[in-house]
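Chemist: what follows is a predicted structure for the sequence shown.
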Amino acid sequence: MNKKGARSHDPYAVLRIAEFRLYVSARLCITLAMQIQAVIVGWQIYDITRDALSLGLIGLAEAIPSIIVSLYAGYLADIMPRKKIIMAVISVLMLCSATLLFFTTDMSHVLASYGAGPIYGVIFLSGIARGFMGPAVFSFMPQLVANKQLYTNAITWSSTTWQAASVAGPALGGLIYGFWGITVSYATDAVLVLLALVLFSLIGAKPLPENINPQNMKESLRSGIKFVFGNQIILNAISLDLFAVLFGGAVALLPIFAYDILNMGPQALGFMRAAPAIGSVSMALIMAYYPITVNAGKKMLLCVAGFGACIVLFGLSTNFWFSIVLLAVSGAFDSISVIIRSTLIHTLTPEYMKGRVSSVNNIFVGSSNEIGAFESGFTAKLMGVVPAVVFGGVMTMVVVGITALKADKLRKLNLTSDMEPAV
């Protein structure tokens, strides 16, 4: 970008829209709540089981229901007001947070009798809710931004908000758990979910985009899948992130690194969970001022390869501060990939199809975080924690190499303002 272009770009343009500010504030709260809950649940289950596979099962318990409902959730997001879906989903997440809190008080004997089973049950229910939330939230955001030229700016700030919450959430979760205990931690989680519900309620309802090709549910789902698999750029971008997250899921094993390898406590775990997001939010803020346009595809490939290299080095590290730096750099690389992929999907997908396309994206990428957590736990059980993490990072780089050779359209991609949705 030349200097004149940099000066004319307004990095705060989308934040001048009042409803978008409510949206990112609500997303901040719900993401903080989820991150706090993830830290607490991971530490709690490892404290109960002392088993790496049990940590991986947390991800599987959430991913399976999310994948099962995802396509139908995308269909609903294209035929129902998206705000109604979001409100219903967050109400279910509120119930899940309250139940986890309840388990630490009068119902603590349930965990004493059944171990981690009831926690997995709550996570399974939250997985169903998140399966519906992803497509609804994804397709709701563009309705708050009338000017399509602000999509990249909106995605950047939305990603920055998410990453900021991912910085604060794990750190808060670890610190609150370490200093005030599990009950206060889950209470904080529940309050944040409630606040997100209130903020979303203040956003006005939006009509559904006009569907130029009405279809029944079966045809509608088929057309959404066909759209993704028929668009080489979107398919390759989604697939790249899928395998990077699948093999690079070292975050699921952080309780083991904090407890057994680095010999530290829940506070250290909180900072380790926050480190990738510190890198991500820093990079997202930079991209708000200097958005990537030229050679976006090549830069995406290089960043995913860099992410894999950081995971390899993290697996080999025995120094806490070096591990923190590696996790932060991995987050910076990941942020670039996420913003480019999200911009592509929003720009190239027609408005009336965004729910369904988002659901396919959620199956590929969203649930791969949880499946990647299971893969990490399973391989750690088979070959040990450090070899499992190193293996995952190496496989991520292998996937990048294959994609760079095969996906010529993605490799040559430039993000331009005249890109139009495929019909």
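Modeler: Nice, thanks for sending it over.

Chemist: all contacts plus neighbour counts: C-alpha atoms, from now on.
Modeler: Fine.

Chemist: tell me the buried residues in the strand or helix carrying Ile85?
Modeler: In this assignment (DSSP states H and E), Ile85 forms part of helix 82-103. For helix 82-103, burial by neighbour count (16 or more other CA atoms under 10 Å) applies to 82-83, 85-87, 89-101, 103.

Chemist: from the centroid of the protein, which residue is nearest?
Modeler: The C-alpha lying nearest the average C-alpha coordinate of the chain belongs to Gly366 (CA atoms, centre = their mean; 6.0 Å).

Chemist: rewinding a little: tell me what the helix holding Ile85 is packed against?
Modeler: Other elements packing on helix 82-103 under the criterion 3 or more CA pairs under 8 Å, 6 or more residues apart in numbering; DSSP states H and E are helix 108-114, helix 117-140, helix 182-201.

Chemist: what's the longest one packed up against?
Modeler: With contacts defined as 3+ CA pairs under 8 Å, 6+ apart, the secondary structure elements packing on helix 117-140 are helix 52-79, helix 82-103, helix 108-114, helix 354-361.

Chemist: here's the one I want to compare it with:
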Amino acid sequence: MTMPTFKQLTDQRAFMRMWTARLCGTMGSQMLMVALGWQMYELTGSAWDLGLVGLYQFVPALLLTLIAGHLADRLHRGRIIACCYAVQSLVALVLILATQGWGGASPWVSRGLLFGLSVLLGVARAFQMPAQQALTPSLVPPHMLPRALAFSSGGNQAAVIAGPALGGLIFVAGATAVYATCAALFIGAAVLIALLRYQHTAPLREPVTLSSLLAGVDFVWHNKAVLGAVSLDLFAVLLGGATALLPMFAKDILHVGPWGLGLLRAAPAVGALIAAVILTRSPLKRRVGRSMLLAVALYGLCMVVFSLSTSLLLSMAVLAISGSCDMLSVVVRQTLVQLETPDAMRGRVSAVNSVFIGASNQLGEFESGASAALVGPVASVLLGGLGTLLVAALWFKYFPALAKRDRLLNDAAK
């Protein structure tokens, strides 16, 4: 497989509009989290509070997942995404006012405000992620879907790289400058998605039942390869993630400022982008399940090395490798979910997948912060990396359908 040409994807105008909106939204989200995390640590100096920021974003996703998936299968998915971006722009604007003050008043940013806005961000993303994941197959013909997903992942990783690095640099001018940039990016993304047009077929208005709400859960539970892939990603990042602690490593261990934090946040995305390009040009053809499990084991090893590193360059290098490993996991998981799920259920299945992703990210940040508060950041990341190695070994045994998975496309097509 080769990378799709710009002209090929430009012909799919709706897809390109969504791709651009996602690029803006991802950059804004990454910049916002860099600034919010650094501002929280400056306010409280607490690893526990850094972890709570992630927890408060995850809980809404967990509580609202069934509703979000159901709505994504019933309503116009583009409008759902546009509303979610509008809410995130509102959060950025509130942070500007709180940090700068209003009409000469003193700044009123506080620990409680940052937690409250984290909850609001969690609510917005709870509805955005299922709709966004389920929308892409509706924008391109089936034969273009693999290329479109590769192109979309590459653009997303580019935004993940640019967002933290740019956010760290802009933070030199103050948190307000970062939040203003985020607000502009979110508003731009909301406008682009609001103008999106695609063939939306309203589903039959069947009664909302517990069975229909749980259809996505039931689908994932009975597809053991999919269940193994998404749960492996969950536990790997839950245990091995160190994102929430990067402000501590940057400031207290590596002794760098916001610019260094931005580089650390961007390093995994650099590795992921490189892996995305390689996997697009030379996709996995055989032993994909085994490759995924080995990549997760290498991810855990990278976290062990990162925890012991006192060099910024070494830390960035192992984070980049961990990002490459994570990208391989993402490719396997997304391919399985997209190709094996009927369109009428994509919203609900994507909602379940979003909970796993959110748990591995936001709940993982809480776990990191909580464990760092007890044993320190170095021991927290070290133990998490060792735990990830253990999980990879256990999944070989308990999910043979995933471990023995040979091909992605052929198997999914059968």
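Modeler: That came through fine. Note that the structure is predicted; figures quoted are calculated from it, not measured.

Chemist: hmm, back to that, and among the helices and strands packed on helix 82-103 of structure 1, the most buried is which?
Modeler: Highest mean neighbour count among these (mean count of other CA atoms under 10 Å): helix 117-140, with a mean of 23.

Chemist: which part of structure 2 matches it?
Modeler: Under the alignment (TM-score structural alignment), helix 117-140 of structure 1 falls on residues 112-135 in structure 2.

Chemist: what does the matching stretch contact?
Modeler: 36, 40, 52-54, 56-62, 64-65, 68-69, 72, 77-78, 80-81, 84-85, 87-88, 91, 343, 346-351, 354 (CA atoms under 8 Å, 6 or more residues apart in numbering).

Chemist: same thing with stretch 37-51 of structure 2?
Modeler: The contact list for stretch 37-51 of structure 2 (CA under 8 Å, 6+ apart) reads 53, 110-111, 114, 175, 244-245, 247-248, 258, 365-370, 372-373.

Chemist: swap in 6 Å and give it another go.
Modeler: Residues outside stretch 37-51 of structure 2 that contact it (CA atoms under 6 Å, 6 or more residues apart in numbering): Glu365, Phe366, Gly369, Ala370, Ala373.

Chemist: name the element the fourth one belongs to?
Modeler: What that stands for is Ala370 of structure 2. helix 364-375.

Chemist: can you point me to the longest helix in structure 1?
Modeler: When structure 1 is parsed with DSSP state H, its longest helix is helix 18-49.

Chemist: buried residues in it?
Modeler: The neighbour-count check on helix 18-49 of structure 1 (16+ other CA under 10 Å) flags 19-46 as buried.

Chemist: which bit of structure 2 covers stretch 66-82 of structure 1?
Modeler: Residue span in structure 2 matched to stretch 66-82 of structure 1, by TM-score structural alignment: 61-77.

Chemist: do stretch 94-102 of structure 1 as well
Modeler: With TM-score structural alignment as the criterion, stretch 94-102 of structure 1 aligns to 89-97.

Chemist: do stretch 235-243 of structure 1 as well
Modeler: The alignment of stretch 235-243 of structure 1 onto structure 2 (TM-score structural alignment) spans residues 227-235.

Chemist: what's the answer for stretch 365-376 of structure 1, then?
Modeler: The aligned range for stretch 365-376 of structure 1 in structure 2 is 357-368, by TM-score structural alignment.

Chemist: how about stretch 318-330 of structure 1?
Modeler: Counting by TM-score structural alignment, stretch 318-330 of structure 1 falls onto residues 310-322 of structure 2.
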